[in-house]
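Asks: attaching a predicted model along with its sequence, questions to come.
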Amino acid sequence: MTESPEQQPAVPGRLRRLRPAFVPPRWWPLPVCALLGAACGFSYGMLATPQYASTGYVMVTAGKDTDPAATLGYAQSYGRLATSDTTLAYAKGAAGEPVRELRTHVRSETSPDSPMIAVTGTSADRGRASDIANAVTEALVVAGGHVSKDTGVKLIKFSHAVPPTDPASPSTPLGTAVGASAGGLAGALVLLVRPRPARRDVTAQVPGPSHGGSADERELVR
């Protein structure tokens, strides 16, 4: 039975644009990286062992015939010697650790404006952290005294290190915030360096009826 022209399905169009059901936004790496960073920071804060830090101070003083301005330069030099093998060899007995292990738990800092040397000991035990700092500062004072006649300066122990009350390692909330910030920064960098995808349209031809239609539509179907 032949359908009448009125009963034949209408041609919806020559081409129909096909789009995927869901396209994630281009900025999706930003929240994903931020969430991953927050998860890593939270895990670190929960699982990492708290570390304590205690600091003692050593002062460089000038001798009778020494220019006081020279103490600034000597403070820089002795600050670098605080973590040397020679100084740590003096301190290992009082610290109760070998030189190799002690080097990973002590650091020194100096200022270009003050003849002061800060020696910081770190440990998972708060009392141990202060013991390490005091052992290294005393060893530095002894080492400086051996050459005081040649240098014209003297090292004195200015401040004693005491056991800290709070850990120096970041807390869980702080670790989570830092991790989220680092993850967000990484996601932003991904967005900056990622090439913009080319826009491509997927088209499909919709066949028309075997009879009727315009000449262009019959040519397209053919």
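Replies: Looks like it came in fine.
Asks: from here on, contacts and neighbour counts on C-alpha atoms
Replies: Will do.
Asks: isn't A168 right up against Q51?
Replies: Yes - if you go by C-alpha atoms under 8 Å, A168 and Q51 touch, sitting 5.7 Å apart.
Asks: now the helices for this protein?
Replies: 29-47, 70-81, 85-95, 99-103, 126-146, 148-151, 172-193, 215-221 (DSSP state H).
Asks: from L192, how far out is the residue nearest the centre of the chain?
Replies: Using C-alpha atoms, centre = their mean, the residue of the chain that lies closest to the mean C-alpha position is A182, 7.0 Å off. Using C-alpha to C-alpha, to the nearest Å, A182 is found at 15 Å from L192.
Asks: returning to that earlier point: of the helices of the chain, which is nearest L15?
Replies: helix 215-221 (9.7 Å; C-alpha to C-alpha).
Asks: report the buried residues of stretch 59-74.
Replies: Buried residues in stretch 59-74, counted by 16 or more other C-alpha atoms under 10 Å: M59, V60, T61, A62, A70, T71, L72, Y74.
Asks: here's the one I want to compare it with:
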Amino acid sequence: MTETPAQTPAAPGRTRRLRSALRPPVWWPLPACALLGAACGISYGLLTPKSYEATGYAMTVAATKTTDPVAALGYAQSYGRLATGDATLGYAQGAAGEPLRKLRGHVRAETSPDSPMIAVTGTASRPRQAAEIADAVVEALIVSGGHVSKDTGVKLIQFTHAVAPNDPASPSVPLSAAVGGSAGGLVGGLLLLVRRRPEEHPAQAPAQVPGPAHEAESLMPEEREPAR
């Protein structure tokens, strides 16, 4: 009767090598996070509506010959804060073509401590509308400043009109993808730095209890008992 040879089990070393080959590399978070960030950047660039920005400039000047030029510089900071106030925007909403509630989020003003210039920037989904918003707020600011110019000694003039931009201010899809991929790669690198690796501790040999023979060997020659 012929006996079927028993199947030899796989060697433990071969199994470990197979598991090591199937295990992902330790640096896998870096490309994974970079790809995820790039995908998020592309989605942001595609889904975010385009917005355009246009900037108009107003300048504070002395209304009379006796007005100190430093006063015009100081009033420029005050008028810059008033440019986004409800009183100015309420007067500008008719020319801007937007209600006051919506106009608040589409206007910003910037000033410099070294210049009497006031920059008013309008934001809209169309280039021409962005320029109209900026010019409307500048004109409203000039009218408001003219009402109190006799008291302050300072008046505002329009330095330049806003020009409709050709390119949107919102980031493009390639730029969003690059920023998202860079941010994802940075996060993946940080994960690699803080990731803990299991430490292998060598097996400690069990402590040996000294027996009589070991005790005798550990004694000095003069301490040993003479053989009888």
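Replies: Ah, there it is. Just so it is clear, the model here is predicted, and its values are computed rather than measured.
Asks: got a TM-score for the two of them?
Replies: Overlay of the two chains. TM-score (TM-score structural alignment, normalised by the length of the first structure): 0.77; 190 aligned residues with a C-alpha RMSD of 2.6 Å.
Asks: go through the helices of the first structure and pick out the most buried.
Replies: Mean neighbour counts were compared across the helices of the first structure using mean count of other C-alpha atoms under 10 Å; the top stretch is helix 126-146, at a mean of 23.
Asks: tell me how far it is from the chain's mean position?
Replies: 30 Å (C-alpha atoms, centre = their mean, to the nearest Å).
Asks: once aligned to the second structure, how far is that helix on average?
Replies: Superposing on the second structure and averaging over aligned pairs (mean C-alpha distance after the TM-score superposition for the first structure), helix 126-146 of the first structure comes out at 0.8 Å.
Asks: mind giving me the packing neighbours of that helix?
Replies: Under the contact criterion of 3 or more C-alpha pairs under 8 Å, 6 or more residues apart in numbering; DSSP states H and E, helix 126-146 of the first structure touches strand 52-62, helix 70-81, helix 85-95, strand 114-123, strand 153-159.
Asks: do that again at 10 Å, thanks
Replies: strand 52-62, helix 70-81, helix 85-95, strand 106-111, strand 114-123, helix 148-151, strand 153-159 (3 or more C-alpha pairs under 10 Å, 6 or more residues apart in numbering; DSSP states H and E).
Asks: separation between the residue nearest to S169 of the first structure when sequence neighbours are not counted and A124 of the first structure?
Replies: Using C-alpha to C-alpha, 6 or more residues apart in numbering and skipping the chain neighbours, the partner closest in space to S169 of the first structure is Q51 (5.3 Å). Using C-alpha to C-alpha, Q51 of the first structure is found at 5 Å from A124 of the first structure.
Asks: so for those two, which residues contact both of them?
Replies: P167, A168, S169 (C-alpha atoms under 10 Å, 6 or more residues apart in numbering).
Asks: which one of the residues you listed sits in the busiest neighbourhood?
Replies: Using other C-alpha atoms under 10 Å as the neighbour criterion, P167 leads the shared contacts of Q51 and A124 of the first structure with 18 neighbours.
Asks: contact partners for that residue?
Replies: Per C-alpha under 10 Å, 6+ apart, neighbours of P167 of the first structure: T49, P50, Q51, Y52, A53, S54, T122, S123, A124, D125, R126.
Asks: buried among those residues? Make that a PyMOL selection.
Replies: Buried members of these, defined by 16+ other C-alpha under 10 Å, are picked up in PyMOL with:
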select buried, resi 50+51+52+53+54+122+123+124+126
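Asks: between the contacts of P167 of the first structure, which sits nearest L140 of the first structure?
Replies: Of the contacts of P167 of the first structure, the one sitting nearest to L140 of the first structure (C-alpha to C-alpha) turns out to be S54, at 16.4 Å.
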